[in-house]
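Engineer: kindly generate the corresponding structure for this input.
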Amino acid sequence: MAATMQDVSVLAGVSVKTVSNVINDHPHVREQTRRKVLDAIDVLGYRPNFLARGLRSGRTNVISLMIPNLRNAYFAELADAVMMAATERGLAVLIEQYGLDRRQEIGALRHPRAQTVDGVLHSVLALDQSDVELLAELTTPVVLLGDRNVDVPRDHVIIANTAGVRAATEHLLHAGRRRIVAFGAHPADVVGSAALRLDGYRQALEAEGLPFDPSLVVPVDPWHRRNGADAMRELLAQGTPFDGVVAFNDAIALGALRALQEVGRRVPEDVAVIGFDDIEETEYSIPSLSTIDPGREQIARTAVDLLVRRIEHPDEAFVPERLPMPFRLVERESTRA
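Structural biologist: From the prediction side, this is the model:
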């Protein structure tokens, strides 16, 4: 038969309550006592019944991370960072992929699974101001990740979409580039990441006194390598002159690098290229890719800590927090003179 908490208490010579305190990492347990209980757990092979414990406490110790998809390396690396931050807080993470469709994103938030976890981290893709009521009516604590031009009644960890792309564009302008492509626009997007990053590109040009040229705005959707390569091939076929590329994420920047090399365009001598996200691959591409690091680990840790606070203090007066995350420009070979 499986060992019980009573068995552990007898072997360790302590009360069942003390065993429970050790399992739940209660701070007021002497180290010697904690060691005795842990040794007894190891000897007996005791495994706590977390399901029963969750039913008694009303907690599952599981949170959900809702992201568009894991094919995008940024979201895969974000998920890894969230899981590490959650593990430090004694939480497991359920990964929920909702695809690139607004209806699926709304469906994921409304699904009963979102009500069976302790809290939800939601990387916003397509929600807009019309979805405020949906977000307000959710009973599970929710922390939003990303940045959108919407005012929602939820905590929000904000990625520096606009400021980051402005810095990337200024980086190329200061290197003497004047025909810079905004690579990755979504023409129909007015509130999402693509729109915010295009706004940063516009701001940099305006500050430099340069006109905004629509012919240098290249749509890429979705933001995957293949789409980036195809969009760059089409731009090259059109014969539009350019000497710099600000890609709205690293995946399409890597695709663009491939297409440029296919036709003999040297990077950075002929065309300087910078991306956004600082995924691991950027350090090992040829040439290595300059990029904007949005602070993925800090985003994950901040979001998890904020969510845990909401979970542990449900009666606390709720005032939504908006927490901007710092970013940094990582200069590598693709823009280095």
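Engineer: contacts and neighbour counts: CA atoms only from here.
Structural biologist: Will do.
Engineer: neighbours around Ser290, how many?
Structural biologist: By the criterion of other Cα atoms under 10 Å, Ser290 has 26 neighbours.
Engineer: what's the answer for Glu208, then?
Structural biologist: Residues near Glu208, counting by other Cα under 10 Å, number 12.
Engineer: for the chain, what spans make up the helices?
Structural biologist: Ranges of helices in the chain, per DSSP state H, are 5-12, 16-23, 31-44, 50-57, 73-88, 102-110, 113-116, 132-137, 161-174, 193-208, 225-238, 250-262, 296-312.
Engineer: may I see those helices organised as TSV, with distance to Glu280 added?
Structural biologist: Shown next, in TSV, are the helices of the chain (distance: least, Cα to Cα, whole Å):
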stretch	distance to Glu280
helix 5-12	44
helix 16-23	37
helix 31-44	38
helix 50-57	36
helix 73-88	8
helix 102-110	27
helix 113-116	31
helix 132-137	33
helix 161-174	18
helix 193-208	21
helix 225-238	14
helix 250-262	10
helix 296-312	12
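Engineer: quick one: closest of those to Ala185.
Structural biologist: Relative to Ala185, the nearest member of these by Cα to Cα is helix 193-208, separated by 5.5 Å.
Engineer: what sits against Ala73?
Structural biologist: Ala251, Ile279 (Cα atoms under 8 Å, 6 or more residues apart in numbering).
Engineer: scratch that, Leu100 is what I was asking about
Structural biologist: Pro68, Asn69, Leu125.
Engineer: on that earlier part again, so for Val143, which of the helices of the chain sits nearest?
Structural biologist: helix 296-312 (6.2 Å).
Engineer: and this one, so I can compare the two:
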Amino acid sequence: MARRPAVTLQEVARAAGVSPRTVSNVVTGYPHVAPRTRAHVQSVIDRLGYRANAAARSLRTGRTGLLGLVVPALDQPYFAELARAVVREATGAGFTVVVDQTDGDPDRERELLLRGPRGALFDGLVLSPLALTPDDLAAADPDRPVVLLGERTVPTSFDHVHIDNVAAARAATAHLARLGRRRVAAIGLEPSPAARTGRQREAGYRLALEDAGLPADPALMRYVDAYERSAGFGAMSALLDADPRPDAVFCFSDVLAVGALRACLTRGVRVPQDVALMGFDDVEEARFATPSLSSVRPDRDAIAHAAVGRLLARVRGEETGPARDVTVPHAVVARESTGGA
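Structural biologist: So this is what the prediction gives:
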């Protein structure tokens, strides 16, 4: 059977009653197309089964249609859920996302940022770095479309999307203090000077203790090498060996809190009656734990929307001004582990 010829862009334009340029604008996600026109052209594209020639488009526009999402670890639920939100946003704009995992390796992060062999594939990057230094960021091409996620410690030439980690950790700890808990521990402090997340959440924790008139007891502060369930289990076990024990624990991530919850179960410690437990990230696992985990909810959809929007504005040349700093909302969600609904 003879293979049916591929539908051309010109055929779509004739069927839709518009110019080939309008069809091209819809296919490439150009924003300045009337919504009714976009919907009509897209319906014709879907009906005729038109598929854009990616190689030809790349030669014509100088773009590949690929965006890179660079995260430390995809086995961390927060980054997996964030990746889903970013892919959804980019797909809606006509771009394909390639997800890359760095494991916090500075060489890997540097290669992708500085247009190494893999980094050069992408029209732009959404990058959540763990190990990049201010010098690394300063060495990058300031005109390259890059959006940074996570904690910002130095000014850069790149747009930055984040939550206020200090304020979020402060609110989480304050929630525990308002319950009348007086020995509020923390799991998730990090020894490395480059550990920006841990340091900012520690700062918020300490501020909330000061607000509540509670001492910042070093015996209640537990360092971890990684935000993993086993680390939460070990840190919580050590806290339960203390005399007196804490009556509340703020974990700097939900996976740490899940490990801590398991340690309490193993030792016969009731949550929240004996120890109230708070996590951070509000991943799906927190909502289905037993008891369900109270947590800080970063607005992941808002992070994805802002990051992809800022990136595409740079990719398309619609935005050439100075870097922008975008702070997205967060909320404390009270569930069973702190006596909430």
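Engineer: which of the helices of the first structure sits closest to Ser285 of the first structure?
Structural biologist: helix 250-262 (7.7 Å).
Engineer: residues near Ala317 of the first structure, how many?
Structural biologist: That count, for Ala317 of the first structure with other Cα under 10 Å as the rule, works out to 7.
Engineer: any idea how far it is from Arg310 of the first structure?
Structural biologist: For Ala317 of the first structure, the distance to Arg310 of the first structure equals 10 Å [Cα to Cα, to the nearest Å].
Engineer: quick one, what contacts the most centrally placed residue in the second structure?
Structural biologist: For the second structure, the residue sitting closest to the mean C-alpha position, by Cα atoms, centre = their mean, is Leu82 at 4.7 Å. For Leu82 of the second structure, the contact set (Cα under 8 Å, 6+ apart) comprises Arg300, Asp301, Ala304.
Engineer: tell me the residue in the first structure aligned with it.
Structural biologist: Superposed on the first structure with TM-score structural alignment, Leu82 of the second structure falls opposite Leu78.
Engineer: which residues are in contact with Pro215 of the second structure?
Structural biologist: Neighbouring residues of Pro215 of the second structure by Cα under 8 Å, 6+ apart: Leu209.
Engineer: show me what it aligns to in the first structure.
Structural biologist: Under the alignment (TM-score structural alignment), Pro215 of the second structure pairs with Pro211 of the first structure.
Engineer: still on that earlier bit, distance of the residue nearest to the centre of the second structure from Val271 of the second structure?
Structural biologist: Taking Cα to Cα, one finds Leu82 of the second structure at 29 Å from Val271 of the second structure.
Engineer: where in the second structure does stretch 166-176 of the first structure fall?
Structural biologist: Under TM-score structural alignment, stretch 166-176 of the first structure corresponds to residues 170-180 of the second structure.
Engineer: and that stretch, what's buried?
Structural biologist: Within stretch 170-180 of the second structure, the residues scored as buried using 16 or more other Cα atoms under 10 Å are Arg170, Ala171, Ala172, Thr173, Ala174, His175, Leu176, Ala177.
Engineer: could the residues you listed go into TSV alongside distance to Gly92 of the second structure?
Structural biologist: Rendered in TSV, the data for these read as follows (distance: Cα to Cα, whole Å):
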residue	distance to Gly92 of the second structure
Arg170	36
Ala171	34
Ala172	34
Thr173	38
Ala174	39
His175	38
Leu176	40
Ala177	43
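Engineer: before we move on, the earlier item: Ala272 of the first structure is nearest to which of the helices of the first structure?
Structural biologist: The nearest among the helices of the first structure, by Cα to Cα, is helix 161-174 at 7.2 Å.
Engineer: what helices and strands are in contact with the closest one?
Structural biologist: Helix 161-174 of the first structure makes packing contacts with helix 193-208, strand 244-247, strand 291-293, strand 328-330 when contacts are defined by 3 or more Cα pairs under 8 Å, 6 or more residues apart in numbering; DSSP states H and E.
Engineer: again, 7 Å this time
Structural biologist: helix 193-208, strand 244-247 (3 or more Cα pairs under 7 Å, 6 or more residues apart in numbering; DSSP states H and E).
Engineer: the shortest one: average distance to aligned residues in the second structure?
Structural biologist: Same thing as strand 244-247 of the first structure. On superposition with the second structure, the mean distance recorded for strand 244-247 of the first structure (mean Cα distance after the TM-score superposition for the first structure) is 0.4 Å.
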